[in-house]
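Novice: Next input, structure requested:
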Amino acid sequence: MAGFPAMKNDLLLRAARGEETERAPVWVMRQAGRYLPEFRKVREDHEFFEICRTPDLATEITVQPIRRYTGLIDASIIFSDILVIPQALGMEVQMNPGPYFPDPLQTPEDVSKLRKVVDVNKELGYVFEAITQTRKTLNGEVPLIGFCGAPWTLFSYMVEGGGSKTLQKAKSWLFKYPEESKALLNRIADTCVDFLVGQVKAGAQLLQVFDSWAGELAPHHFEEFSFPTLQRISAGVHQKLDAANIPRVPMTIFAKGANYAIQLLASKGGYDVIGIDWCIDPTRARQLAGDKVALQGNMDPNLLYGGREAIEREVKRMCEAFKVGGKTKGWIANLGHGITPGVDPEDLKWFFECIHKYSAPS
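Specialist: Below is the predicted model:
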């Protein structure tokens, strides 16, 4: 895109397009976060959403892991949060330390309190500013990923009022008020579309949709409530980018825990990459996905606590399982979920080094 530094490392983008690569590109979800002492230092003086809303701070946090692991890491992901969408819809969200909604949606009547029209430039322009600034700061070292939460996951937070182990309230909505739930899910999806398109216009080079609670739904409920909104997002983003004459960027869907849906997502989802958790073998995931989409994943994040020997052993096994005929093709190395706060940054460095060593063609 005009006005940005030339890319020096496009490994991620080539893998996302399903191409054969000299090794697997690697990054980790939540890589700009609490396991880094430099992140914790910034957090001492700044509230979580203050960082999200301050482009200088969001840029600094985004580039911290790139600076620390230069030459080892192949993507940056903008420092933000999936819950900026509920905020844009007019809901209050606090972090203390996890997400908390003082006034969640309790009945479908409460939906009337949400903004009927969301101007993403007005409500979320700070994310776009941070993306443009970060893209320039990265100076082409690695691509920049933009993201949003999936409608079902965002809906769950908006109804539950925070995290939940059972999602009892959110699921009760689906079962008691199916049509009202679908209407709200579609409203959320349409805001996601505008948000993702805005991120591409600002400089994001790949987009990821996080459906963190997908695995909490039965397969038929996933197909009824979540999947149509994921299709709506991919189709809407493609349509709006095409209409604006802006080149499409690869799109990743990560439906955690929904390995039953890999085949459906690959064949009808409209995404280029499918993220998978650690609860499925890569060979099986490739069988289900076919060769039309790339895969991303899938080491258990807790293996980063297992010591260097365990990390190397598991990375070697994972790399072999993702190879196609001994070649590395259409695979982005990652964890099967986000990195957790207690990980030693040096152990993550070892993970990256092992990916470099074992993902080269055999």
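Novice: all contacts plus neighbour counts: C-alpha atoms, from now on.
Specialist: Fine.
Novice: Check which residues of the helix or strand hosting Lys349 are buried.
Specialist: Here Lys349 sits within helix 345-358, counting by DSSP states H and E. Across helix 345-358, burial judged by 16 or more other CA atoms under 10 Å covers 345, 347-348, 350-358.
Novice: repeat for stretch 266-279
Specialist: 266, 269-278.
Novice: do the same with stretch 162-171
Specialist: Residues of stretch 162-171 classed as buried: 162, 167, 169-171 (neighbour count, 16+ other CA under 10 Å).
Novice: end to end, how far does that stretch reach?
Specialist: End-to-end distance for stretch 162-171, by CA to CA, to the nearest Å: 14 Å.
Novice: Would you mind measuring from the residue sitting furthest away from the middle of the chain to Leu184?
Specialist: The centre of the chain is farthest from one residue, Glu109, which by CA atoms, centre = their mean lies 30.8 Å away. As judged by CA to CA, Glu109 and Leu184 stand 11 Å apart.
Novice: Phe222 in helix, strand or coil?
Specialist: The three-state assignment at Phe222 reads helix, by DSSP: H, G, I helix; E, B strand; the rest coil.
Novice: contacting residues for the nearest residue to it once chain neighbours are set aside?
Specialist: Spatially, and ignoring its direct neighbours in sequence, Phe222 is nearest to Ala214 (6.9 Å; CA to CA, 6 or more residues apart in numbering). When contacts are counted by CA atoms under 8 Å, 6 or more residues apart in numbering, Ala214 touches 152-153, 222, 226, 255-258.
Novice: Most neighbours among these, which one?
Specialist: Neighbour counts for these (other CA atoms under 10 Å) peak at Trp152, which has 29 neighbours.
Novice: Surely that one forms part of a helix?
Specialist: Yes: assessed with three-state DSSP, Trp152 lies in a helix.
Novice: I'd assumed Ala75 was in contact with Trp27.
Specialist: Yes: using CA atoms under 8 Å, Trp27 is in contact with Ala75, at 5.7 Å.
Novice: Between the two, which has more neighbouring residues?
Specialist: Using other CA under 10 Å as the criterion, Trp27 and Ala75 rank with Ala75 on top: 26 against 23.
Novice: Mind jotting down where the helices sit in the stretch 151-300 of the chain?
Specialist: 151-160, 168-176, 178-202, 219-221, 227-243, 262-268, 282-289 (DSSP state H, counting those that start in this stretch).
Novice: Let me know which of those helices is tucked in deepest.
Specialist: When the helices of the stretch 151-300 of the chain are scored by mean count of other CA atoms under 10 Å, the highest mean neighbour count falls to helix 151-160 (a mean of 24).
Novice: and this one, so I can compare the two:
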Amino acid sequence: MASYTIPKLKGADTWRELESKFPPLKNDLLLRAARGEETPRAPVWVMRQAGRYLPEFMEVRKKHSFFECCQTPELATKLTLQPIDRYPALDASIIFCDILVVPQALGMEVLMEPSKGPVLPQPLTTPADLARLPETVDVQKELGYVFDAITLTRQGLDGRVPLIGFCGAPWTLMAYMCEGGGSKTFERSKSWLYKYPEESKALLTKIADVCADLLVGQVLAGAQMLQVFDSWAGELTPNHFQEFAFPALVHISRKVRHVLKELGHDEVPMTLFPRMVHAPSSLALLKPEISGYDTLGLDQGLDAVEARRLVGPEINLQGNFDPVVLYGGREGIEKEVARVCKRFHEAGGGWIANLGHGITPNVKPEDMGWFLECVHKYSVRK
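Specialist: Next comes the predicted model:
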């Protein structure tokens, strides 16, 4: 194991003392499922559940920019709590933030433009640009606002549900940093892997170190579960996923677990969401004993039974309703929820219900509520 700097617990001598400062947890279904324990029904939450489909979210956004909301702990907390206040059926909260705070911490400018989404005006075009990135990053200094938001949110949740912290995966972040934003072809970022393989690996490791420090900091601030979003993992060939993306993902899980163990706590479940990774050779790498993650998030393109066959019985599954099902009307939503729940029951093992990607802005709030009710009904273990 590499030598890592171990942070100090703030305001506490032990982990239990630190955790005792928060209200006790009343609903632990999510954590139990993430540890592979049998639960009476599947816990359910939704990616981007604090988002533009909620009118109360849009009211806040009228007055504040996107990154202002991310970087102001009181605003991030308010947005995080909105879906929990609206939907008692939710079993988890996820901190309102963005994966691109990591490139910001690495000194890159990130803008959120309404018509284009994220834009990085000065992308990394050649290895010479790596000199613009700092050797090390003080995450407390650069990303302390995330930790403050986590702590405020834990207090605001009052133990209703667990709080999830997260980060983007190194390959996904590298893609944004090299492309200068989103992309349909990923020709700039993927060409790095062919032209500059060693420099690409060094960049991915640098990003992974910041990601791991961010995740540890979120746990120290009060996060009870972690998720790593590899949104663009499916853009890679299976060979490139294995050579470039996967080692950086393992670096994160190993570093986080090692540091937390040194602090007296190694029980925080970790979820990996490698979107559109369907190749059997890639999925076989994602078993817990290899990857270090407890739960595998599935997108809607992968059947639960087939995923279970490929990844084995030890890992827990999360997913994977098509986000567009929320436009299907009450009858359509209920029918699809019943079908998908049946497949997860057949797959066996721990299961956390979720969409296969984030909820989209035009969903009606009442349809989201009906979806949650249906999951509660059809995910009950018989």
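Novice: TM-score for the pair, please.
Specialist: With the length set by TM-score structural alignment, normalised by the length of the first structure, the two chains reach a TM-score of 0.98; 359 aligned residues with a CA RMSD of 1.0 Å.
Novice: Throw the helices of the stretch 151-300 of the first structure into TSV and include distance to Val324 of the first structure, thanks.
Specialist: Converted to TSV, these look like this (distance: least, CA to CA, whole Å):
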stretch	distance to Val324 of the first structure
helix 151-160	33
helix 168-176	39
helix 178-202	31
helix 219-221	29
helix 227-243	27
helix 262-268	18
helix 282-289	9
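Novice: what's the closest of the ones you listed to Asn139 of the first structure?
Specialist: helix 178-202 (14.9 Å; CA to CA).
Novice: what helices or strands is the closest one leaning on?
Specialist: Helices and strands touching helix 178-202 of the first structure, by 3 or more CA pairs under 8 Å, 6 or more residues apart in numbering; DSSP states H and E, are helix 84-88, helix 120-138, strand 144-149, helix 151-160, helix 227-243.
Novice: any idea how far Trp45 of the second structure is from the equivalent of Phe352 of the first structure over in the second structure?
Specialist: Correspondence of Phe352 of the first structure to the second structure, assessed by TM-score structural alignment: Leu372. Distance of Leu372 of the second structure to Trp45 of the second structure, given as CA to CA: 8 Å.
Novice: Give me the common contacts of these two.
Specialist: Between them, Leu372 of the second structure and Trp45 share the contacting residues Leu90, judged by CA under 8 Å, 6+ apart.
Novice: Do I have it right that the match of Phe352 of the first structure meets Asp91?
Specialist: No: counting by CA under 8 Å, Asp91 is not a contact partner of Leu372 of the second structure; they are 9.9 Å apart.
Novice: Residues that sit against both of these two, list them.
Specialist: Joint contacts of Leu372 of the second structure and Asp91 (CA under 8 Å, 6+ apart) are Val44.
Novice: and the aligned partner of Gly329 of the second structure in the first structure, how many residues sit next to it?
Specialist: Counting by TM-score structural alignment, Gly329 of the second structure corresponds to Gly307 in the first structure. Counted by other CA under 10 Å, the residues lying close to Gly307 of the first structure total 12.
Novice: Show the contacting residues for Gly307 of the first structure.
Specialist: Applying CA under 8 Å, 6+ apart to Gly307 of the first structure gives the contacts Asp347.
Novice: ok, it to Cys319 of the first structure distance?
Specialist: Following CA to CA, the distance that separates Gly307 of the first structure from Cys319 of the first structure is 18 Å.
Novice: can you check Leu174 of the first structure too?
Specialist: Taken as CA to CA, the span from Leu174 of the first structure to Cys319 of the first structure is 39 Å.
Novice: residue boundaries of the strands in the stretch 1-150 of the second structure?
Specialist: 93-94, 111-113, 117-119 (DSSP state E, counting those that start in this stretch).
Novice: Where in the first structure does the shortest one fall?
Specialist: Which is strand 93-94 of the second structure. Residue span in the first structure matched to strand 93-94 of the second structure, by TM-score structural alignment: 76-77.
Novice: After superposing, tell me the mean distance of that stretch to the second structure.
Specialist: Superposing on the second structure and averaging over aligned pairs (mean CA distance after the TM-score superposition for the first structure), stretch 76-77 of the first structure comes out at 0.2 Å.
Novice: ok, the equivalent of Ala294 of the first structure over in the second structure - contacts?
Specialist: Alignment note (TM-score structural alignment): Ala294 of the first structure maps to Asn316 of the second structure. Contact analysis of Asn316 of the second structure by CA under 8 Å, 6+ apart lists 33-36, 294-296, 349-352.
Novice: picking that back up, in a markdown table, list the helices and strands packed on helix 178-202 of the first structure along with distance to Ala202 of the first structure.
Specialist: Below are those laid out as a markdown table (distance: least, CA to CA, whole Å):
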| stretch | distance to Ala202 of the first structure |
| --- | --- |
| helix 84-88 | 17 |
| helix 120-138 | 5 |
| strand 144-149 | 10 |
| helix 151-160 | 22 |
| helix 227-243 | 12 |
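Novice: among those, which is nearest Asp190 of the first structure?
Specialist: Of these, nearest to Asp190 of the first structure by CA to CA is helix 227-243, at 7.1 Å.
Novice: residues in the second structure aligned with the closest one?
Specialist: Under TM-score structural alignment, the match for helix 227-243 of the first structure in the second structure covers residues 246-262.
Novice: post-alignment, the matching stretch versus the first structure, mean distance?
Specialist: Mean deviation for stretch 246-262 of the second structure: 0.5 Å (mean CA distance after the TM-score superposition for the first structure).
Novice: Many thanks, we can stop here.
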